[in-house]
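Peer 1: got a predicted structure plus its sequence, pasted below:
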Amino acid sequence: MEENDGQLSLELKMIGLEDLSEGDTLIEVVYSSVNYKDMLAVQKKGGVIRSYPMIPGIDLAGRVVSSSDSTLSPGQEVLVTGYGMGMSHTGGFAQYARVPHEWVVPLPDDLTLKDAMVLGTAGLTAGLSIAALEEVGLKPEQSPRILVTGASGGVGSIALAILAASGYERVTALIRKDYQKELVTGLGAQKMIRPEDVFLKENPLLLKPQYDFVLDTVGGDVVAHLILQIAYNGAISLCGNAAGLALSTNVLPFILRGVKALGVDSVQISHEKRCAIWKRFATEWQIVDRLHVQEISLAELPTTLQSIKEGCHLGRTIVKIG
């Protein structure tokens, strides 16, 4: 990504290792993945990249070339997500990346480099969202009513697959288009609703409880109305803002029903939390084969980023680099 006279351009070009951001670990990238934030990164005033030139890509999986950290060996398979990568630090849409060793997660056994990017930041975020809900009472044996918003997108689709693999049977998917139905039902959603089903009453204070737990990926007015429909002692996790940044609601759901709102961050979380979620994907959450995945080259990135911008992207797209 470059900026010239106020205009942004996204181009595929050859640069040198000296053009990469500083770090003590050099990685040969084999796969990256495409996320909503990557789409924002290539938009003017997208709020992601603040200085140019910059290599986008908030995810990568590859092999260590060299590192000053003795625990990372040449040839070792690793992954990196979050921090400032693809934002203030050159990212994963390149053949090589250089990062601080503290950012690097050794690839768990039973996951391949491709698996890691099929999941990527979207998978990490979905896993963190479910873990946050588990901490406040989400359990399959209680047969809770669960709603996943943005269910055909990266985070939402992976969340559906995790919930199905974990034994949850009362899962509703919030979708916007008919062509999204097959995807979400294939991932385990038993019911589907549309945005108009959420907005049941204009400016309500409370609505009839419909869900015990909500995993939200979109934000905005959808969240404001869903909070009013969460049952006593329920919770909503929040990780996205595609539908808007503002949240206009009232305190009654929180003080009359004990509803909990849980913020989910996948950028600056601790190394220990990252490793714990990746371990679950390698063991109890073995869902990669169930996901809708498209594989592209670096040259095809602009088309995929545009489809995300237009809201017609399904599931996960990974970028084959190495």
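Peer 2: That came in fine, so what should we check first? Computed from a prediction, not measured in an experiment: that's the story for all the values here.
Peer 1: for the rest of this, base every contact and every neighbour count on C-alpha atoms.
Peer 2: Will do.
Peer 1: let me know the distance separating residue 249 from residue 222.
Peer 2: 11 Å (CA to CA, to the nearest Å).
Peer 1: and the helix ranked longest in the chain, what does it pack against?
Peer 2: Ranked by number of residues, the top helix in the chain under DSSP state H is helix 113-135. Counting by 3 or more CA pairs under 8 Å, 6 or more residues apart in numbering; DSSP states H and E, the packing neighbours recorded for helix 113-135 are strand 25-34, strand 59-67, strand 77-81, helix 154-165, strand 211-216, strand 230-238, helix 271-282, strand 316-320.
Peer 1: in contact with residue 97, which residues?
Peer 2: Applying CA atoms under 8 Å, 6 or more residues apart in numbering, we find residue 97 in contact with 20, 26-29, 90-91.
Peer 1: surely it forms part of a strand?
Peer 2: Yes: membership of residue 97 in a strand is supported by DSSP: H, G, I helix; E, B strand; the rest coil.
Peer 1: could you check how far it is from residue 27?
Peer 2: 5 Å.
Peer 1: cool, residue 170 as well?
Peer 2: Distance of residue 170 to residue 27, computed by CA to CA: 42 Å.
Peer 1: of the two, which one has the most company?
Peer 2: residue 27 (27 against 18; other CA atoms under 10 Å).
Peer 1: now that one: closest residue in space that isn't a chain neighbour?
Peer 2: residue 64 (4.5 Å; CA to CA, 6 or more residues apart in numbering).
Peer 1: try this one next to it:
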Amino acid sequence: MDNQSNYKAFRVEEKDGNFISSVKQIPFTKLEQGEVLIKVHYSSLNYKDALSSNGNKGVTRNYPHTPGIDAAGTVVSSESTKFKESDNVIVTSYDLGMNTDGGFAEYVKVPADWVVKLPENLSMKEAMTIGTAGLTAGMSVLKLTALVKPADGAIVVSGATGGVGSTSIAILKKLGYKTIAITGKESEIDFLKNLGADEIMMRKDVEEMAKRPLLKPLFAGGIDTVGGVILENIIKATAPMGVITCCGNVASPKLDLTVFPFILRGITLIGIDSQNYPMSYREKVWNKLANEWKNDGLTEASAEISLDELSDKIDLMLQGKLKGRTLVNLDL
């Protein structure tokens, strides 16, 4: 820390009902028992960060606040036996960047129980390209592939151009699965095919499937990132003994279903809770993402920005105009 008393952070403040963001110098606070102080080298911009930066009280209750649900860096001080100075580490999810100051800062202070050692075969930049979205994809793939094998048939992935969906397709392709990507963006069909999707289904076609309790089996399993009618129809169109994971509700948190897919076809629906995923599984997924699941071109579609450029990128994300991963380089 070079004996400095302040550090730079992207702060969001509430003033007269408006939310204003800027890069500020803020003071260090005392490290409590069981906490570690991390010098952040990379973070990444996620939709939840954009909501927090825009004053969404469903994400962040109290302001001023520093968003950033992902961080990768080096431990500079530790009040825990789990980590020592100079350990390279990753922090994702839990309460980071939500109601605990997050990774859009030069330093972050967190409980050691939230921290994962950076796998040897992964750089900090690669880890933040993966981020919470890639970790969620890894969790989904781990659960799904334990019960469904490539020979069983195709795996459908909704929200396929998003972080979770695109990473899921890339991993499944590497593991030898046939994949079907669901997207609402015709302009991204080539992107999805290059990623490894064997077939493309347009979102409107899935939404307009027949309103019957069961549909013709099309999938051996699925990874759903959107919820609502898309998830309903994936469940209804999954073959007997199929498995579906779900991790999002951007379309809707509600499901309008009968129990028939579950009791007549033996379908399994697995919820993915990436925020509080047990550490033993978290470490297992990170190590797989760094080794046998690793995408060799991981950082090719990512863009690096500084803290000073965050506001503009957040605006673009909220307008749906940001493509690919945006990494925040705290050393710029």
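Peer 2: Alright, I've got the coordinates. Remember, predicted model here, so these are calculated numbers, not experimental data.
Peer 1: which residue numbers in the second structure does stretch 114-126 of the first structure align to?
Peer 2: Mapped onto the second structure using TM-score structural alignment, stretch 114-126 of the first structure covers residues 125-137.
Peer 1: quick one: buried residues of stretch 246-255 of the second structure?
Peer 2: 246-248 (16 or more other CA atoms under 10 Å).
Peer 1: that stretch aligns to what range in the first structure?
Peer 2: Using TM-score structural alignment, stretch 246-255 of the second structure pairs with 238-247 in the first structure.
Peer 1: list the contacts of the matching stretch.
Peer 2: Here stretch 238-247 of the first structure makes contact (CA under 8 Å, 6+ apart) with 125, 129, 215-224, 261-265.
Peer 1: please redo it, this time with the cut-off set to 7 Å
Peer 2: 215-221, 224, 262-265 (CA atoms under 7 Å, 6 or more residues apart in numbering).
Peer 1: same thing with stretch 272-285 of the second structure?
Peer 2: With contact meaning CA under 7 Å, 6+ apart, stretch 272-285 of the second structure is reached by 93-94, 116, 135-136, 138-140, 245-247.
Peer 1: mind doing that once more with 10 Å?
Peer 2: Outside stretch 272-285 of the second structure, the residues that touch it by CA atoms under 10 Å, 6 or more residues apart in numbering are 69, 92-96, 113-119, 132-143, 223-225, 245-248, 287, 289-291, 293.
Peer 1: show me how to select, in PyMOL, the buried members of those residues.
Peer 2: Only the buried entries of those go into this PyMOL selection, using 16+ other CA under 10 Å:
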select buried, resi 69+92+93+94+95+96+114+115+116+117+118+119+132+133+134+135+136+137+138+139+140+141+143+223+224+225+245+246+247+248+287+289+290+293
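Peer 1: okay, now residue 161 of the second structure: neighbour count?
Peer 2: Neighbours of residue 161 of the second structure (other CA under 10 Å): 23.
Peer 1: ok, now which ones touch it?
Peer 2: Residue 161 of the second structure neighbours (CA under 10 Å, 6+ apart): 167, 169, 181-185, 188-189, 191-192, 195, 323-324.
Peer 1: any chance of these in TSV, with neighbour count and distance to residue 24 of the second structure too?
Peer 2: Formatted as TSV, the contacts of residue 161 of the second structure follow (neighbours: other CA atoms under 10 Å; distance: CA to CA, whole Å):
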residue	neighbour count	distance to residue 24 of the second structure
167	25	34
169	31	39
181	27	42
182	26	41
183	24	39
184	17	39
185	12	38
188	13	38
189	21	41
191	13	38
192	23	40
195	16	39
323	13	27
324	14	27
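Peer 1: and the residues you listed, which is closest to residue 331 of the second structure?
Peer 2: Using CA to CA, residue 324 is the member of those that sits closest to residue 331 of the second structure, with 21.1 Å.
Peer 1: and the closest one, what does it touch?
Peer 2: Contacts for residue 324 of the second structure (CA under 10 Å, 6+ apart) come out as 129, 161-163, 299-303.
Peer 1: which of those residues ranks first by neighbour count?
Peer 2: residue 129 (27 neighbours).
Peer 1: wait, it touches residue 329, no?
Peer 2: No: the pair residue 129 of the second structure / residue 329 is not scored as a contact, 11.6 Å apart, by CA atoms under 10 Å.
Peer 1: which neighbours do these two share?
Peer 2: Contacts common to residue 129 of the second structure and residue 329, judged by CA under 10 Å, 6+ apart, are 42-44, 303.
Peer 1: just give me how far stretch 53-60 of the first structure sits from the chain centre.
Peer 2: 15 Å (CA atoms, centre = their mean, to the nearest Å).
Peer 1: ok, stretch 233-243 of the second structure next?
Peer 2: Here stretch 233-243 of the second structure is found 24 Å from its chain centre; the criterion is CA atoms, centre = their mean.
Peer 1: now the end-to-end length of that stretch.
Peer 2: End-to-end for stretch 233-243 of the second structure, by CA to CA: 13 Å.
Peer 1: what's the answer for stretch 307-322 of the first structure, then?
Peer 2: 24 Å.
Peer 1: so which bits of it are buried?
Peer 2: 308, 313-321.
Peer 1: which of the three states applies to residue 254 of the second structure?
Peer 2: Per three-state DSSP, residue 254 of the second structure ends up coil.
Peer 1: give me the distance between the equivalent of residue 63 of the first structure over in the second structure and residue 39 of the second structure.
Peer 2: Pairing criterion TM-score structural alignment: the partner of residue 63 of the first structure within the second structure is identified as residue 74. Noted for residue 74 of the second structure: a distance of 5 Å to residue 39 of the second structure, by CA to CA.
Peer 1: go on, residue 260 of the second structure?
Peer 2: Residue 260 of the second structure is 52 Å from residue 39 of the second structure, by CA to CA.
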